[in-house]
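**Q** Predicted model, plus sequence, below.
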Amino acid sequence: MKIAIIGATGWIGSTIMAEALMRKHHVVAISREANKITQAGVTTHSVDLENGNGLKEALDGVDVVIASIGGRAKGNHGIVAQVAQRLLNDLPSFNAKRLIWVGGGSLEVAPNVQLVSLPDFPNDYKDEAIAQGQALTVFKNTNSTLDWLFVSPAAEIFPGERTGSYRTGGDNLLTDANGDSKISVQDYAVALLDEAEQSTHHSTRIGVAY
């Protein structure tokens, strides 16, 4: 399978790329800093997502696009919803078959109560979470013909081990028997690649946690 990863040099994006390569997929890595990618067997493209120049050429012939977009590096969180809209608009004409979006912060802890709205939500991640919630709104309101999926990680995503185990849910935050909501970034990547290969969920948001 030919898989494009937008944001491939980021923490989550690079982990997704490693999982895709381990599964022997053909990876197209897209980033502002694509020159930093040195793994064998990866096709790289430097693309400025703010204007989209070069995006069509980079995504030519891919089966699945996995997008890990954030505005933290440049302090431009508005780019998240902007890129979501651009991909929904443009990917059908690029012949890309599917878009899987990395997005968190908007899972609900009660009906119509998002995790990001709680008083103890970390301030360092609030703007990023709000931006992802705005992107989710873009997805939910789209009339694009693209087959998309928005995948939210657990409340806590951390560098850990790849166990291959995880649960999936819907809009509600998944917690374990201790009330914790966690997933390693490695197992989050497993969930994304499983979805890319198996194509189980369509035009919806799912949550992933232990």
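**A** Everything's here; your move.

**Q** alpha carbons only for contacts and neighbour counts from here, please
**A** Fine.

**Q** all strands for this structure, in order.
**A** Under the criterion DSSP state E, the chain carries strands at the ranges 2-6, 26-31, 42-46, 64-67, 98-102, 108-110, 113-114, 147-153, 156-158, 167-169, 182-184, 204-209.

**Q** who does the third one touch, helix- and strand-wise?
**A** Applying 3 or more CA pairs under 8 Å, 6 or more residues apart in numbering; DSSP states H and E, one finds that strand 42-46 contacts strand 26-31.

**Q** elements contacting the strand it packs on?
**A** Against strand 26-31 (3+ CA pairs under 8 Å, 6+ apart) you get strand 2-6, helix 11-22, strand 42-46.

**Q** any idea which of those is most buried?
**A** Stretch with highest mean neighbour count among these: strand 2-6 (a mean of 25; mean count of other CA atoms under 10 Å).

**Q** angle of it against strand 98-102?
**A** Per axes from the mean of the first three to the mean of the last three CA atoms, to 10 degrees, the angle that strand 2-6 makes with strand 98-102 is 40 degrees.

**Q** adding another structure so you can compare the two:
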Amino acid sequence: MKVVLYGATGKSGSRILTELTSRGHQVVAVARNTASLPAGVEAVQDDLSDVARIAATVKGADAVVSAYAPPQDDTDQVIGVTERQVAALSYPGSPRLIVVGGAASLEVAPGVTLLASGHLPQEWVAIASSHAKALDLLKASSIDWTYFSPAAFFVPGERTGKFRLGTDTLIADEKHDSRISLEDYAIALVDELETPKHRRARFTIGY
């Protein structure tokens, strides 16, 4: 499978790149700065600012993964990036888009999201709000999208292959700890690419 991976040098993107290449997929790794990408990977420099450039990069791909992370002081950039990705993928036969999303739009009680619950730390509210708006853009689009929300704590860790999947409810353990490693998240994302189960839908992961 030929996969275009945006944000390939980031925390989640670098793990997804490793998982994709370890399974034999052909990856076009896209980043603002490609210097740290591993040798042998097709690298493309792009900042996701131009629809035509995005469209040219994804042409001929089987799928697109967006692990784009906006700057902390301007989190709404993820909204503009999502708009441009949707525009670039709005032609017939365009590849599928899987987005590395946020957790705060997941429900923690019936009809109550983590963002709306009041329990989200203030420093996370801006990025959570931006990601929720990006998800709304995908839902309103006509493209073949999947939005993959991590657990509340999305951190480096072990590649265990043991996790639970869900749809719109935050996954937590019996101690109310909602957590997933970047490595296990990458496994589940590539599983979804290889065997699609959540087209035009959101799903989530946790231990």
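**A** The structure has been received and is ready for your questions. Computed from a predicted model, the values in this text were never measured in an experiment.

**Q** quick one, what contacts Glu83 of the second structure?
**A** Shown in contact with Glu83 of the second structure (CA atoms under 8 Å, 6 or more residues apart in numbering): Ala134, Leu137.

**Q** which non-adjacent residue is nearest the residue most central in space within the first structure?
**A** With distances taken as CA atoms, centre = their mean, Val102 lies nearest the centre of the first structure, 1.5 Å away. Distances taken as CA to CA, 6 or more residues apart in numbering put Ser68 closest to Val102 of the first structure, at 5.0 Å, once the chain neighbours are dropped.

**Q** for Gly164 of the first structure, same thing?
**A** Nearest residue to Gly164 of the first structure in three dimensions, chain neighbours excluded: Asp187, at 5.8 Å (CA to CA, 6+ apart).

**Q** wait, isn't that neighbour in contact with Thr163?
**A** Yes - between Asp187 of the first structure and Thr163 there is a contact under CA atoms under 8 Å: 6.5 Å.

**Q** Which one's more surrounded, those two?
**A** Legend: neighbour count by other CA atoms under 10 Å for Asp187 of the first structure and Thr163, higher for Asp187 (27 against 10).

**Q** What does the more buried one correspond to in the second structure?
**A** Counting by TM-score structural alignment, Asp187 of the first structure corresponds to Asp184 in the second structure.

**Q** Check Leu99 of the first structure too.
**A** Aligned partner of Leu99 of the first structure by TM-score structural alignment: Leu97.

**Q** Give me the neighbour count for its match.
**A** 26.

**Q** How about Val81 of the second structure?
**A** Using other CA under 10 Å, Val81 of the second structure has 21 other residues around it.

**Q** Need the counterpart of it in the first structure.
**A** In the first structure, the residue paired with Val81 of the second structure is Val83, using TM-score structural alignment.

**Q** Surely its match and Leu49 touch.
**A** Yes - contact criterion CA under 8 Å: Val83 of the first structure and Leu49 qualify, at 6.7 Å.

**Q** coming back round to it: so what's the residue nearest to Val102 of the first structure up against?
**A** Counting by CA under 8 Å, 6+ apart, Ser68 of the first structure makes contact with Ile5, Ile6, Gly7, Ala8, Gly10, Ile12, Gly13, Trp101, Val102, Gly103.

**Q** hmm, try it at 7 Å
**A** By CA atoms under 7 Å, 6 or more residues apart in numbering, the contact list for Ser68 of the first structure reads Ile6, Gly7, Ile12, Gly13, Trp101, Val102.

**Q** Can you tell me which of the residues you listed is nearest Ser199 of the first structure?
**A** Set against Ser199 of the first structure, the nearest of these by CA to CA is Trp101 (13.5 Å).

**Q** CSV for the helices and strands packed on strand 26-31 of the first structure, including distance to Ala110 of the first structure?
**A** Formatted as CSV, these follow (distance: least, CA to CA, whole Å):
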stretch, distance to Ala110 of the first structure
strand 2-6, 32
helix 11-22, 27
strand 42-46, 41
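
**Q** Of those, which is nearest Leu118 of the first structure?
**A** helix 11-22 (24.4 Å).

**Q** ok now that closest one, how far from the chain's centre?
**A** Centre-to-centre, helix 11-22 of the first structure and its host chain are 12 Å apart (CA atoms, centre = their mean, to the nearest Å).

**Q** can the strands of the first structure go into JSON lines with extra columns for distance to Ala20 of the first structure?
**A** JSON lines is the format used below for these (distance: least, CA to CA, whole Å):
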{"stretch": "strand 2-6", "distance to Ala20 of the first structure": "8"}
{"stretch": "strand 26-31", "distance to Ala20 of the first structure": "7"}
{"stretch": "strand 42-46", "distance to Ala20 of the first structure": "10"}
{"stretch": "strand 64-67", "distance to Ala20 of the first structure": "11"}
{"stretch": "strand 98-102", "distance to Ala20 of the first structure": "14"}
{"stretch": "strand 108-110", "distance to Ala20 of the first structure": "30"}
{"stretch": "strand 113-114", "distance to Ala20 of the first structure": "31"}
{"stretch": "strand 147-153", "distance to Ala20 of the first structure": "17"}
{"stretch": "strand 156-158", "distance to Ala20 of the first structure": "19"}
{"stretch": "strand 167-169", "distance to Ala20 of the first structure": "20"}
{"stretch": "strand 182-184", "distance to Ala20 of the first structure": "16"}
{"stretch": "strand 204-209", "distance to Ala20 of the first structure": "18"}
